[in-house]
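[1] Here is a sequence together with a model predicted from it:
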Amino acid sequence: MTAGQKNVARVGGNGPSLTREQFMEAFHEMLLIRRFEEKAGQLYGMGLIGGFCHLYIGQEAVVVGIQMTLKDGDKLITSYRDHGQMLAAGMTPRGVMAELTGRATGYSRGKGGSMHMFSREKNFYGGHGIVGAQVALGIGLAFANKYRGTDEVSVAYFGDGAVNQGQVYESFNLAALHKLPCLFVIENNLYGMGTSVERASASHELWRNGEPWGIPGRRVDGMDVAAVHEAAAEAVAHCRAGKGPYLLEMMTYRYRGHSMSDPAKYRKREEVEEVRKTRDPIEHVRHILLDAGVSEDSLRKIEDDIKATVNDAAEFAQSSPEPDPAELYTNVLLEA
């Protein structure tokens, strides 16, 4: 366990937790993300997914816990480690996998791939490959919410590797200045590309990085879906009430390399195995459900259904047609 993990504040340990039904929902959603990402890794290894592919394995509790606090109309934007956010937002495994494999049935008609797919229907605004750029777009979405007079919020996800980008602090300033309903979520998985956050950031309490602009923040155990849910509920309520932005630092961990092309030799195998063994978010919820009286057979049924869903998505993607060459010229330029 690293120093960053040792300093995680346990949120919600003595406070309200999720109901059994909510834990069941969380278990389903986290397991779907995990199995989907594992399948995506397999397809990448087979050469069926081109370009970059950043897997979300290990970080599932963050997006699931936050998504459970949101409502229809809330906006989402994130970086390139985005498949988990897509699935949690309700985008279909078929559509996401088809886009990953560059097929015409994908969300961006096969032109966006892993890092650049969108769904207006689900209020998911990407998937962005430029580090930190999505944060500025996220406050734009929040500005639109405020301008229209709604109580909808914008959630902008970014990682510890992006946290010191200049546009992030410009976004903090504007969001605070105009009291924009934007929830900033730092997914601190301790490594940006191949560099430890402790070597890359002079600030070792990233949740406090918004303090110069008066943005309240909180550090959360991002491997505990109930802790994430509780902190996110407080933050979202703050934004909905017109009090301006909020910053959450989610202490989480990715089990795989930065991307599929990263062998992750910058950390010891024992470190990864310790997190898997002691802090895995899905196993944590599994034990909670078993202790609450849910049967092994019920959980196994969920696992079997998810396996079938993910296999169906992979088969659908592989059997879908590639985009027509004429698609190169669509949705590129709007003449107004």
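    Looks like it arrived, so ask away.

[2] From now on I want contacts and neighbour counts done on CA atoms only, so please keep to that.
    Noted.

[3] where do the helices sit along the protein?
    3-6, 20-45, 60-67, 83-88, 93-100, 133-147, 166-177, 197-200, 225-240, 269-279, 281-291, 296-319 (DSSP state H).

[4] Tell me which of those lies nearest to Tyr253.
    In terms of CA to CA, the element of the helices of the chain nearest to Tyr253 is helix 269-279, at 7.8 Å.

[5] In CSV: the helices of the chain, plus mean neighbour count and distance to Gly127.
    Output for the helices of the chain, formatted as CSV (neighbours: other CA atoms under 10 Å; distance: least, CA to CA, whole Å):
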stretch, mean neighbour count, distance to Gly127
helix 3-6, 12, 27
helix 20-45, 20, 15
helix 60-67, 28, 14
helix 83-88, 25, 8
helix 93-100, 27, 12
helix 133-147, 22, 8
helix 166-177, 18, 16
helix 197-200, 15, 22
helix 225-240, 23, 21
helix 269-279, 13, 26
helix 281-291, 17, 23
helix 296-319, 16, 19
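
[6] Out of the ones you listed, which is closest to His116?
    That would be helix 93-100 among these, by CA to CA, at 9.2 Å.

[7] Switch the helices of the chain over to a markdown table; also include distance to Arg109.
    Converted to a markdown table, the helices of the chain look like this (distance: least, CA to CA, whole Å):
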| stretch | distance to Arg109 |
| --- | --- |
| helix 3-6 | 40 |
| helix 20-45 | 18 |
| helix 60-67 | 25 |
| helix 83-88 | 16 |
| helix 93-100 | 7 |
| helix 133-147 | 21 |
| helix 166-177 | 30 |
| helix 197-200 | 36 |
| helix 225-240 | 33 |
| helix 269-279 | 36 |
| helix 281-291 | 32 |
| helix 296-319 | 12 |
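
[8] Below is structure B, check it against A:
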Amino acid sequence: MASLATLSRRAPRLFRSLTRSVQTVADSTQPRDAPTPSKPFTVRLHDDTFQGYKTEPPSLDVEVNKDLLMDMYQKMTLMRRMEMAADALYRQKLIRGFCHLAIGQEAVSVGIESAITPEDRVITSYRCHPFAVLRGGTVKGVLAELLGRQDGMSNGKGGSMHIFTPSFFGGNGIVGAQVPLGAGLALAQQYTGKNDVATFTLYGDGASNQGQVFETFNMAKLWNLPCIFICENNKYGMGTSAERASANTAYYTRGDTIPGIQVNAMDIIAVHQSVKFAKQWVSDGKGPLLMEYVTYRYGGHSMSDPGTTYRTRDEVQKMRNTQDPIRGLQKYIEDWGLASEDELKAIDKASKSEVEKATEEAKSSPIPDMNDFWSDIYYKGTEPTHMRGREREEVHYF
């Protein structure tokens, strides 16, 4: 048996191994092969891109190609422009209520989408607009929904946090409540024998201490569910820093018997690689996996909170200048000779034009009328012949 002296010498090394954090630089990946626009090539991620808990982390060597990186860039710029448009509409008081933007976290949604299929399922919390578009929606549909118009993806009745597609099960407004729902989706996949698909269940560091999260981890491990739990650690829950809210801020270690991976989620290539790893994990029948995406958002908790009450303007500006995931990908594409600065500017210009057009169309969409109160109560095609209203005489016929 090891002596107390031996254990005390080992303890600091063990503690450091659990608390060591990934770096979050957006442009630290280097090519291993000579990059070429005409065929795939291999790049190597920074040594501190991943940390593993009860499993080896993903390989640092990643095969990429021009089409993949250019597609990522186009989608990231489109998502950024869409969220900037929502920001402007909110400031004009055309969007009211809560509006949670994902500016600065585009590598998460686009990186996940780059490595999954339409058969996979995604569910997240309220910072959901990019997922809604990437999983089959439209920019116009999201902006119209935020404006409360009929052309919105939920017909103007769901708002910022309740937008869905056949493979995206929403933004969810109750903190942590989407985690057990995600396990339910994974159970359905397992029950129907879909062994090569997974449910990606996202939640924030602010939701990580919810009891239902830990209960779900337990059930997912007991039942070996194909569920990938992703904690988006953007360092703050509401205005409270992770260190003030959580005794253990190494969120990837908090699944108990569920293995975990910590990921630099400011580098989209790292996110892409982590999702490929997760997909293979599920295909191999290993059950649930917990991933912590270390990221940063440039706005506050929501549009009603600019985020400068608990972070200095200098901190936010420094992150914008040094750790922007879009700038990081732009640097890769230019440095590796895949496209010129002018070609990338043309993509950004096209994204801006697309969002401007979608914004005007969304603003011109009609506001829901009284008859819309009676719709979407039942799944389409299953409505009864009629329904009573508040009083016996108030009857609506479908």
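    It's in. Nothing here was measured: the structure is a model prediction, and the numbers come from that model.

[9] Got a TM-score for the pair?
    The TM-score (TM-score structural alignment, normalised by the length of the first structure) is 0.94; 330 aligned residues with a CA RMSD of 1.8 Å.

[10] sorry, back to before: of all the helices of the first structure, which lies closest to Val155 of the first structure?
    So among the helices of the first structure, helix 133-147 is nearest, using CA to CA, at 6.8 Å.

[11] which residues in the second structure does that closest one align to?
    Counting by TM-score structural alignment, helix 133-147 of the first structure lines up with residues 177-191 of the second structure.

[12] do stretch 32-52 of the first structure as well
    Counting by TM-score structural alignment, stretch 32-52 of the first structure corresponds to residues 78-98.

[13] Residues contacting the matching stretch, please?
    99, 101-103, 106, 129-130, 139, 143, 146-148, 160, 302-304, 348, 351-352, 355-356, 359 (CA atoms under 8 Å, 6 or more residues apart in numbering).

[14] Just give the number of residues close to the equivalent of Arg311 of the second structure over in the first structure.
    Per TM-score structural alignment, the equivalent position to Arg311 of the second structure in the first structure is Arg267. Using other CA atoms under 10 Å, Arg267 of the first structure is surrounded by 14 other residues.

[15] The helices of the first structure: which one's closest to Gly106 of the first structure?
    Per CA to CA, nearest to Gly106 of the first structure of these: helix 93-100, 3.8 Å.

[16] quick one: the closest one to the second structure mean distance?
    Taken over the aligned residues, the distance from helix 93-100 of the first structure to the second structure averages 0.9 Å (mean CA distance after the TM-score superposition for the first structure).

[17] quick one: that helix aligns where in the second structure?
    Against the second structure, helix 93-100 of the first structure falls on residues 139-146 (TM-score structural alignment).

[18] ok so, going back, closest to Val332 of the first structure out of the helices of the first structure?
    So among the helices of the first structure, helix 93-100 is nearest, using CA to CA, at 17.2 Å.

[19] Remind me what that closest one packs against, helices and strands.
    Helices and strands touching helix 93-100 of the first structure, as assessed by 3 or more CA pairs under 8 Å, 6 or more residues apart in numbering; DSSP states H and E, comprise helix 83-88, helix 296-319.

[20] what's near enough to touch Ala278 of the second structure?
    Per CA under 8 Å, 6+ apart, neighbours of Ala278 of the second structure: 228, 289.

[21] Repeat the analysis, applying 10 Å as the threshold.
    By CA atoms under 10 Å, 6 or more residues apart in numbering, Ala278 of the second structure lies in contact with 58, 115-116, 198, 200, 226-229, 261, 272, 284, 286-291.

[22] In strands only, show me the residues you listed.
    200, 227-229, 261, 289-291 (DSSP state E).

[23] which of those has the most neighbours?
    Cys227 (32 neighbours).

[24] any idea what that one aligns with in the first structure?
    In the first structure, Cys227 of the second structure lands on Cys182 (TM-score structural alignment).

[25] Kindly provide the distance from that match to Ala156 of the first structure.
    Remark: distance between Cys182 of the first structure and Ala156 of the first structure (CA to CA, to the nearest Å) = 7 Å.
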